[in-house]
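In: just coords:
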């Protein structure tokens, strides 16, 4: 147990945290929720009890009437606690990697917006899940699900769904009819058998010179590298389940995407790593490039968080949109859905608007003959991003661009334009 959580626990027990709105007990040596937590019942909004030995919640947990966020990932719960269902304000619930097998209907709070159950042992979900009208974000990758409750077909607010690495024999057809759904990950299920020919060559480890670390993502670590003198980025995968799915399916998508000026796709697949690690060689972006926005917050749930001072000219905004559309169109042409088309996965030069689409962690191959049907979800995601970019234009925005945005985000997925048509309209 770290010194910081020791200090927090001591302060809690001494009554020194009166009025606190957040309490982080993650990693503490606890087998139950400390009763002193209830002294914060009038103020506590965020509670983290992850990676503790807590396996159940007190029956009167709902005394925390202002609690909106609960994290318990890595704690040994076998079932989602029924006590959650009585918490009136609870909207974000995270129980990742807990070993959960059961989801009682009574455990689903009425204000539920964001539910993370990644990497558990869940085989079935209750019909009550589709009866939570505020549900926007549902993370179910890495479970044992073969079906979703039919009630979810009425989930009008559901925007993001992760069902990768489960036991689905087919995608539930009604998913594309969900009017708000824009981000869907499904790779690594039994029906996902597509292994297209890689569009890039193998890269021998001995031909690489590895430099400094550039970053650490959910699925792997990225380093600066040189390949026979050519600057590049090297991503080495860790092989663990992510919230989007399996790293090996991310690799397959990158390889299929190949090299494109508006994608951080693969230049080659690493072979001969001394430890047997899996890796990809990717284009190295120039210094100074940055993400277009930050990822969603607890408050925004499924929408990115932009810098408040971001202001774009119309030409720059159009260039960002064109480049993202071009990268997405390339994926769609290869039978791929991106699944995570967000501004936080767009890297741009910060000046002219030159941009690339990154992060293939949620990418998946569409079922044969159904690519256009499922890539319509990416089109809605693009429309949302386009609207966010246009909102930050300093000056008037042509009506034609707002019309394009509206066409992309319309509830009827079958009426949305293809990404090729979007690219033509932008160009």
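Out: Received, thanks. This one's a predicted model, so the numbers in the text were calculated from it and none came from an experiment.
In: For the rest of this, base every contact and every neighbour count on C-alpha atoms.
Out: Will do.
In: all strands for the stretch 151-300 of the chain, in order.
Out: 160-162, 183-185, 202-204, 208-216, 220-227, 230-237, 268-271, 279-282, 290-291 (DSSP state E, counting those that start in this stretch).
In: Out of the ones you listed, flag the one nearest residue 372.
Out: Nearest to residue 372, of all the strands of the stretch 151-300 of the chain, is strand 183-185, at 14.4 Å by C-alpha to C-alpha.
In: how distant is that closest one from the center of its chain?
Out: The chain centre lies 8 Å from the centre of strand 183-185; the measure is C-alpha atoms, centre = their mean, to the nearest Å.
In: will you turn the strands of the stretch 151-300 of the chain into CSV that also has mean neighbour count and distance to residue 250?
Out: Formatted as CSV, the strands of the stretch 151-300 of the chain follow (neighbours: other C-alpha atoms under 10 Å; distance: least, C-alpha to C-alpha, whole Å):
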stretch, mean neighbour count, distance to residue 250
strand 160-162, 23, 14
strand 183-185, 27, 11
strand 202-204, 15, 17
strand 208-216, 14, 15
strand 220-227, 19, 11
strand 230-237, 21, 10
strand 268-271, 21, 12
strand 279-282, 25, 10
strand 290-291, 18, 20
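In: Below is structure B, check it against A:
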């Protein structure tokens, strides 16, 4: 993290990224002194409510983050930045998005946890838009012009006021990762109040130990539960909005998903935490397990990042592909889309076993064979096709049969993609 003193004394000359969080109420004009080098500007965690109209002077700026500030609108100066591709104003008080605030090269727009009730039709003119993060607003509809954003791949519209999923949304040729839970949609598309049987565990019988990890939706502890000889994991869910939606929806999806070899086993839920935090008790994963990939970077936008040394045998790729297709078919059989089917959400061990985690973007849909239900499944098939392509890219040898399956999954016409039952059958013959 840089300091305002460093900026004002000129010690930051020539830097390409500036991270400045210093209770700022006004944009420091000294930032313009970095115009010939600055590509990433992070002003999150300040008290800003305005940006200068001449922000476009930052002619090399590609990424702008202004989360956790006091903005009530996206400043129009943002739209004047000629190279700007990624814009993030998460957790502000934004009620308005002007068409003039949209950069012409926009690839990712992050407006999670704000107060938007509508979006401008001009958003459909952002032809390069790949990622659109809108969870936790007050949107009652989406502009039909978004159908023109044919490069759109990831969309988060959970926890809004949408009463229907528009038909055009389910036909987008490159949409692979979609989260829409927490809207007043017809009942079969909503998170069930009773997601399924899950044993109740008394908080008094649980003893928390060290923190294993934490994210936007909650904190995971190693713990002891008196019913188990082996240690367990306990996830305490937060109430705040995440980039995917509500943590409580994530918890419900974990319960509704049931049992599968590629899912973390649930022991039960805790309802009597002293601070009324909802919690799940689950299988403790051996620390030797590792994430198959890292999450997308600023450069990759919607694509996972793999270690350069990550190489997979053909047998490992076959095993991974078959396992993920199987668990996806299982989830779809329960009326659940994962919404975040990515390698970075897959844990592996050295033997090639894997687990699919992170249900933060999970959504529910009716199991009635309707066009909408089938389309939602096929959107997730595209995510699997992207994943399979990445695995083949890490593979030590090529496999034409797997390539053919992958091509079936990524074809642009949504309804022509196979379902996961058919994909699993294909993979068994590879």
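Out: The structure has been received and is ready for your questions. Note that this is a predicted model, so its numbers are computed, not measured.
In: Just the TM-score for the two chains, thanks.
Out: With the length set by TM-score structural alignment, normalised by the length of structure 1, the two chains reach a TM-score of 0.95; 419 aligned residues with a C-alpha RMSD of 1.4 Å.
In: export the strands of the stretch 151-300 of structure 1 to a markdown table and tack on distance to residue 257 of structure 1?
Out: Shown next, in a markdown table, are the strands of the stretch 151-300 of structure 1 (distance: least, C-alpha to C-alpha, whole Å):
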| stretch | distance to residue 257 of structure 1 |
| --- | --- |
| strand 160-162 | 21 |
| strand 183-185 | 17 |
| strand 202-204 | 15 |
| strand 208-216 | 22 |
| strand 220-227 | 19 |
| strand 230-237 | 16 |
| strand 268-271 | 11 |
| strand 279-282 | 11 |
| strand 290-291 | 21 |
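In: so which of these gets nearest residue 301 of structure 1?
Out: Between the strands of the stretch 151-300 of structure 1, strand 160-162 lies closest to residue 301 of structure 1; by C-alpha to C-alpha that is 9.7 Å.
In: Quick check: nearest residue in space to residue 102 of structure 1, chain neighbours excluded?
Out: Nearest non-adjacent residue to residue 102 of structure 1, counting by C-alpha to C-alpha, 6 or more residues apart in numbering: residue 79, 4.6 Å away.
In: Return the residue of structure 2 aligned against residue 18 of structure 1.
Out: Aligned by TM-score structural alignment, residue 18 of structure 1 pairs with residue 13 of structure 2.
In: picking up where we left off before, and the strands of the stretch 151-300 of structure 1: which comes nearest residue 369 of structure 1?
Out: That would be strand 183-185 among the strands of the stretch 151-300 of structure 1, by C-alpha to C-alpha, at 18.2 Å.
In: Now do the same for residue 337 of structure 1: its match in structure 2.
Out: For residue 337 of structure 1, the aligned position in structure 2 is occupied by residue 337, per TM-score structural alignment.
In: Please apply the same query to residue 105 of structure 1.
Out: Superposed on structure 2 with TM-score structural alignment, residue 105 of structure 1 falls opposite residue 99.
In: Could you double-check that its match sits in contact with residue 125?
Out: No. Here residue 99 of structure 2 lies out of contact with residue 125, judged by C-alpha atoms under 8 Å, at a distance of 9.7 Å.
In: Looks like residue 373 of structure 1 contacts residue 412 (just checking).
Out: No. In this structure, residue 373 of structure 1 is not within contact of residue 412 by C-alpha under 8 Å, at 11.2 Å.
In: Select, out of the strands of the stretch 151-300 of structure 1, the one closest to residue 366 of structure 1.
Out: Residue 366 of structure 1 lies closest to strand 183-185 among the strands of the stretch 151-300 of structure 1, at 10.6 Å (C-alpha to C-alpha).
In: What residues in structure 2 pair up with that closest one?
Out: So strand 183-185 of structure 1 sits over residues 177-179 in structure 2, by TM-score structural alignment.
In: secondary structure class for residue 403 of structure 2?
Out: Counting by DSSP: H, G, I helix; E, B strand; the rest coil, the backbone at residue 403 of structure 2 sits in helix.
In: Could you check how far the counterpart of residue 135 of structure 2 in structure 1 is from residue 250 of structure 1?
Out: Matched across to structure 1, residue 135 of structure 2 falls on residue 141, judged by TM-score structural alignment. Using C-alpha to C-alpha, to the nearest Å, residue 141 of structure 1 is found at 14 Å from residue 250 of structure 1.
In: Between the two, which has more neighbouring residues?
Out: residue 141 (30 against 22; other C-alpha atoms under 10 Å).
In: Tell me if I'm right that that one and residue 184 touch.
Out: No. Assessed by C-alpha under 8 Å, residue 141 of structure 1 is found out of contact with residue 184, at 10.7 Å.
In: I'm done for today, thanks for sticking with me.
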